Structure formats: C-alpha cells, structure tokens
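Undergrad: Sharing a model that was predicted from the sequence below.
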Amino acid sequence: MTQVPADAANYCYRHPDRQSFVLCQRCGRTICGQCQTPAAVGVHCPECVREARASAPRVQPRVVGSIRSASRGGAPVVTYGLIGVSLLVYLAQVLTGGVVSSAFSYFAPIALTEPWRIVTSMFTHGSVLHILFNMYALYIFGAQLERTLGRARYAALYFISGLGGAAAVTLLSPATPVVGASGAIFGLMAGFFVIARSLGGSNGVQLLVLLGINLAIGFVSPNISWQAHVGGLVVGALVSFLYTKTRHRSKAGLQTAGLVAIGAVCLLIVLGRSAMYLGYP
C-alpha cells in the first residue's frame, strides 16, 4: 500500500510516490510528468483538462493529437530533441570535414558579430567520445529534471546555463574556440542537486563527488574547457535556486523576470568582453 509522504505538497496528488516541482496553472496542485497537459500558460492537471474540454469541446488534427498524447505520457521530449539535434549536427560535422565545426564553434572575438554561435556551439562536439559522454549525461540528468521542472523551465535552465558557460569562457579564455554542451550539462547537474535538496531529497553526496571529479578532469586536461564547466555550474545553480523561491504560480512574473535578468547579465558579459577584445570603446 502506498503511503502519502509527510510533505505531500512536493508530490503528485494523483501519484503520491512521485516528486514533482510543477503545479497545475488552474488549481495549483502538484502534478508529475504523466499527469501534465501543456496549456497556453504552464500545464494543467487531468481534472482541469476534463473541465475545460467539457465546457469547450474541439476537434484536433490527428498528428497534433498524437503529439499531445505522447506529451501527456510524461516523455522528456525536450531532452530527446536536444539529443537528436546534437547528433544531427555531429553527423554534419563528420560529413563536411570540419566546415560545420568551424562555422558553429564559439570564441569571444566573434561573439559581437555572430552571437548565434553561443547557441550553435552547444550542439557541436569535438569527438565521438565527447558527444557520447555529453549525451549520456544529458539523458540521465535532463530526463529527470524535465519531468520535475516542466518543459519550459527545464529548457530555460539548459540554455541559460550554456550561456553562463560562454560568459565564463569569454572572461577567462577569450581567444580559445570551444564546442560542446558541457556548460549546459554542468548547469543541469547543479540544478539537479539544488532542486532535489529543495524537495527534501538526500544530501546528494554522490552527485557532489561526480561534479568534483568532472571539474578536476577539466582542470588537468588541456583539451577541456573548465571555464565553461564552472560558468554553467554557477549559473545553473543560480537559476535553480530562483525556481525554488518562485515555485508558486503567483510568483510566475517574478520568476520570468529573474530568468531574463540572469540571461541578460551573462549576455552582457559576453558581448561587452567581445567588444573590449576587438578594441571597441
């Protein structure tokens, strides 16, 4: 027999054994990934969805209905999408003999004129081992965080962490070209730890050890950007801390403003340092 945890507010009201960070935007109850239905704003629980459909029935195209059905099943579609795009980009790197790698990599001097490289570099990798390790880590941490945070919050955490990694590279190693999703993934690791602690999880000693080992590898290996790791880690922890303090739907505006502020600071660091590097006043 399943017992309701002591702090039921952190668990799905329909599945008391599943922790979740997501609230129904209509009734405010906690719901897990399986119980979430994407709405125009946030997600809705099954009861609120039934009420809405009863009052305003509509017919959906079969393809749209199939996608939403899979989404309601709790599949980490954002994580799968990130992995899929990364694999396609790496295939393009291999087939073009380095042309894509050169066009998608990031380094500070070019950020002011080609800022999209901040994003494209997150889907570009330097070797088979590089992409395999990153995609495995993305699947392990990303799938769980996506179900816990919800797709929009999870995507924001991923990309803002990646931007934080780029900001650290810009400050500490501006002339070094970098590729890879490591900054974003370190942000996910930090987010996993912060969110787990906020939900009353374990002390996360194993995760801290894993983070320490990976950071140490970055410091001793000449081909790994430890700067991106540190930047992603710090920004990911900051974004996740913001989530823990603005969880209630009444603080949605504050949460959005906080995310914009963190992202803007990182972007200003990138563009400002790039301008200085190129000799602009």
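TA: Nice, I can see it. In this text, all values refer to a predicted model and were calculated from it rather than measured experimentally.
Undergrad: Please count neighbours and contacts with C-alpha atoms only from this point.
TA: OK.
Undergrad: Next SSE downstream of the one helix or strand V119 maps to?
TA: Assigned by DSSP states H and E, V119 falls within helix 117-120. Next in sequence after helix 117-120, counting helices and strands by DSSP H and E, comes helix 128-137.
Undergrad: Y277: how many residues sit nearby?
TA: By other C-alpha atoms under 10 Å, 17 other residues sit near Y277.
Undergrad: Let me know the distance separating it from T96.
TA: Plainly put, Y277 is 30 Å away from T96 if you go by C-alpha to C-alpha, to the nearest Å.
Undergrad: got it, and I140?
TA: Distance of I140 to T96, given as C-alpha to C-alpha: 30 Å.
Undergrad: Looking only at neighbour counts, state which of the two leads.
TA: Comparing I140 with T96 by other C-alpha under 10 Å, the one with more neighbours is I140, at 14 against 11.
Undergrad: if I pick the more buried one, what's in contact with it?
TA: Residues near I140 by C-alpha atoms under 8 Å, 6 or more residues apart in numbering: none.
Undergrad: separation between it and M276?
TA: The gap separating I140 from M276 is 39 Å, by C-alpha to C-alpha.
Undergrad: Tell me which residues are up against the helix holding V119.
TA: Helix 117-120 has contacts (C-alpha under 8 Å, 6+ apart) with 103-106, 111, 159, 162-163, 166.
Undergrad: Could you turn the buried ones of those residues into a PyMOL selection?
TA: The buried subset of the contacts of helix 117-120, as determined by 16 or more other C-alpha atoms under 10 Å, is captured in PyMOL by this line:
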select buried, resi 104+105+106+111+159+162+163+166
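Undergrad: then this one, side by side with the first:
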Amino acid sequence: MGKLTDGIKHLIIINVILFVAPQLLQLDVTNILALHFPKNEHFGIWQYITHMFMHGSLPHILFNMYGLWAFGTPLEQMWGKKKFLFFYFSAGLGAGLIYTLVNYYQFNGIYDLFLNAGLNPSEILSVLEKGSTNDARIVSSITQEQFNKITSLYNTPAVGASGAVYGVLVAFGLYFKDAKLALIFLPIPIAAKYFIPVMILGDLFFGMTKYSVGNVAHFAHIGGALIGFIIAYYWKKKSI
C-alpha cells in the first residue's frame, strides 16, 4: 500500500463518478451499463466493461475500491500503469465471461424443462420477463425453486469491480505471498499465500451451495481470480 498510483487513481475516480452521478441526477443506468444475461433484451456486449464501474451500494463500492488500492498499489508500482490496467481489465473481462458461462449452464438446465413442458421459446421468454406465471404446464413441471432460479438468472444484472479486484488480489498473493492480511471479522494477520486461497475456496463453496448470503456473484469472483492467476503466474515465471 502507499501513495495512490496514477492508474488506480483514475479507476477510483471513474467508479465514484458512475456511483454518485446517477443518484444526483436521478438516473437509472442499470439497463445500459450493468451486465445482463445474454438472452435478456437489455444485454449489450459493452456491458462486459461497463459493469466493472457499477456498484449497488456504498459498502459495495467502498470494499472494492479499498481492495483495488490496498492490493493494486504495489502491483502498479512494480508493473507500471499500462501493464497494470491491461491486467485489471483482463481479469474483469474474464470474470464477466466466466460468470456468463456458468449462468448459461444453470439457465439451460432449467430452460429445457420449459421446452419439455410444451412451451416455445417466445413463451418462455415472456414468462421470464414477467417473473411469474399461472401456466399449468409450468406449475406441473417445474418447482418453485427452479422457477425462482431461472427468473433470477434472466432478470438480475451483475455490477461491481469485484471480479477484477479478485484478479488483483491473486496477483498480489503470487508476488507478495508472505505479506500479512486480516479481515475485519477475523483480525488475525495471515500470510497472503494462505489467506487468498481460503477466500477463493469460500466463494467456490458459496457459489455451488445454497448457503450464499445476499446477491453475490461468486463465480465472477472465481473467474477474475482464475484469469488473474493465469496472467500473473505467466508474467512472474517469464519475468515479464
């Protein structure tokens, strides 16, 4: 940590502007900038970039910007601005793409149940847009849990820099593995080489079970961490 580096400073400024300005102007830019499911009418390919600058709450943006500053500063100081920004956006893009792929896998498994129940694609999308139905074919073929899951996948957009920040976190762990880290609820310093894998395993656990609290895109975190690890490991090994 230390002095605010140039790349991180500009990333934080853009994030803060896109968090504050819509609230001051009373504009809802979620349908334009947040990352939607590809079958959703509001989906745009640019959202794989823009969703990284959107946040749903003050704690959300504070946590991500703190992580970006705390773990990204030594990386930008080591790599330089251009290399760090390339890394940051690569991890964020990877997070969005892997998040979409996982959602597609989950979506298609339930979507097939709609088809087997006799609905055509246009009927299915109409039901998903409404988020509710009394169609007897659906009620008899799909559980409420499955229906809630697919409507959530279809209608809930992803926002936040968390995926990119997880990539930064992993890179920090590779280059500064003995640095001591601590969580607010676990104020015991733990070496990054142990701390970071535990965090990622936690995301994997919550992403694959029903124990997640709140609307957290765990697989975006994992995606960012994976892409961040691949790039940082290659750079470190090749001394690039």
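TA: Yep, that arrived. Please read all numbers here as calculations on a predicted model, not as lab measurements.
Undergrad: related to what we said a few turns ago, in the second structure, what stretch matches the helix holding V119 of the first structure?
TA: The aligned range for helix 117-120 of the first structure in the second structure is 47-50, by TM-score structural alignment.
Undergrad: once aligned to the first structure, how far is that stretch on average?
TA: Per the superposition on the first structure, stretch 47-50 of the second structure and its aligned residues are separated by 0.9 Å on average (mean C-alpha distance after the TM-score superposition for the first structure).
Undergrad: how about the equivalent of F37 of the second structure over in the first structure, what does it touch?
TA: Counting by TM-score structural alignment, F37 of the second structure corresponds to A108 in the first structure. Counting by C-alpha under 8 Å, 6+ apart, A108 of the first structure makes contact with 169-170, 174-176, 270, 273-274, 277.
Undergrad: change it to 10 Å
TA: Contact partners of A108 of the first structure, counting by C-alpha atoms under 10 Å, 6 or more residues apart in numbering, are 114-115, 117-118, 166-167, 169-171, 173-178, 270-278.
Undergrad: Now intersect the residues you listed with the helices, please.
TA: The helices in this structure, assigned by DSSP state H, contain 117-118, 166-167, 169-171, 270-277 from these.
Undergrad: By residue count, which strand of the second structure is the longest?
TA: When the second structure is scanned for its longest strand (criterion: DSSP state E), the result is strand 186-191.
Undergrad: picking that back up, filter the ones in helices among the contacts of A108 of the first structure down to the buried ones.
TA: Neighbour-count burial (16+ other C-alpha under 10 Å) is assigned, among those, to 117-118, 166-167, 169-171, 270-275, 277.
Undergrad: between those, which is nearest V49 of the first structure?
TA: Nearest to V49 of the first structure among these is I118, at 38.2 Å by C-alpha to C-alpha.
Undergrad: give me the number of residues near the counterpart of F71 of the second structure in the first structure?
TA: Counting by TM-score structural alignment, F71 of the second structure corresponds to F141 in the first structure. F141 of the first structure has 19 neighbours, counted by other C-alpha under 10 Å.
Undergrad: F141 of the first structure: what's it in contact with?
TA: Shown in contact with F141 of the first structure (C-alpha under 10 Å, 6+ apart): 79, 135, 185-186, 188-192.
Undergrad: can I get those residues in JSON lines with secondary structure?
TA: Formatted as JSON lines, those follow (DSSP: H, G, I helix; E, B strand; the rest coil):
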{"residue": "T79", "secondary structure": "helix"}
{"residue": "M135", "secondary structure": "helix"}
{"residue": "I185", "secondary structure": "helix"}
{"residue": "F186", "secondary structure": "helix"}
{"residue": "L188", "secondary structure": "helix"}
{"residue": "M189", "secondary structure": "helix"}
{"residue": "A190", "secondary structure": "helix"}
{"residue": "G191", "secondary structure": "helix"}
{"residue": "F192", "secondary structure": "helix"}
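Undergrad: Just put those residues in JSON lines and tack on distance to V234 of the first structure and neighbour count.
TA: Converted to JSON lines, those look like this (distance: C-alpha to C-alpha, whole Å; neighbours: other C-alpha atoms under 10 Å):
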{"residue": "T79", "distance to V234 of the first structure": "21", "neighbour count": "23"}
{"residue": "M135", "distance to V234 of the first structure": "21", "neighbour count": "23"}
{"residue": "I185", "distance to V234 of the first structure": "12", "neighbour count": "29"}
{"residue": "F186", "distance to V234 of the first structure": "9", "neighbour count": "32"}
{"residue": "L188", "distance to V234 of the first structure": "11", "neighbour count": "31"}
{"residue": "M189", "distance to V234 of the first structure": "10", "neighbour count": "24"}
{"residue": "A190", "distance to V234 of the first structure": "8", "neighbour count": "27"}
{"residue": "G191", "distance to V234 of the first structure": "10", "neighbour count": "30"}
{"residue": "F192", "distance to V234 of the first structure": "13", "neighbour count": "21"}
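Undergrad: Show me the helices in the stretch 1-150 of the first structure, by range?
TA: 46-55, 62-72, 77-96, 99-104, 108-111, 117-120, 128-137, 143-149 (DSSP state H, counting those that start in this stretch).
Undergrad: who's in contact with the aligned residue in the second structure for A156 of the first structure?
TA: Counting by TM-score structural alignment, A156 of the first structure lines up with F86 in the second structure. By C-alpha under 10 Å, 6+ apart, the contact set of F86 of the second structure is G92.
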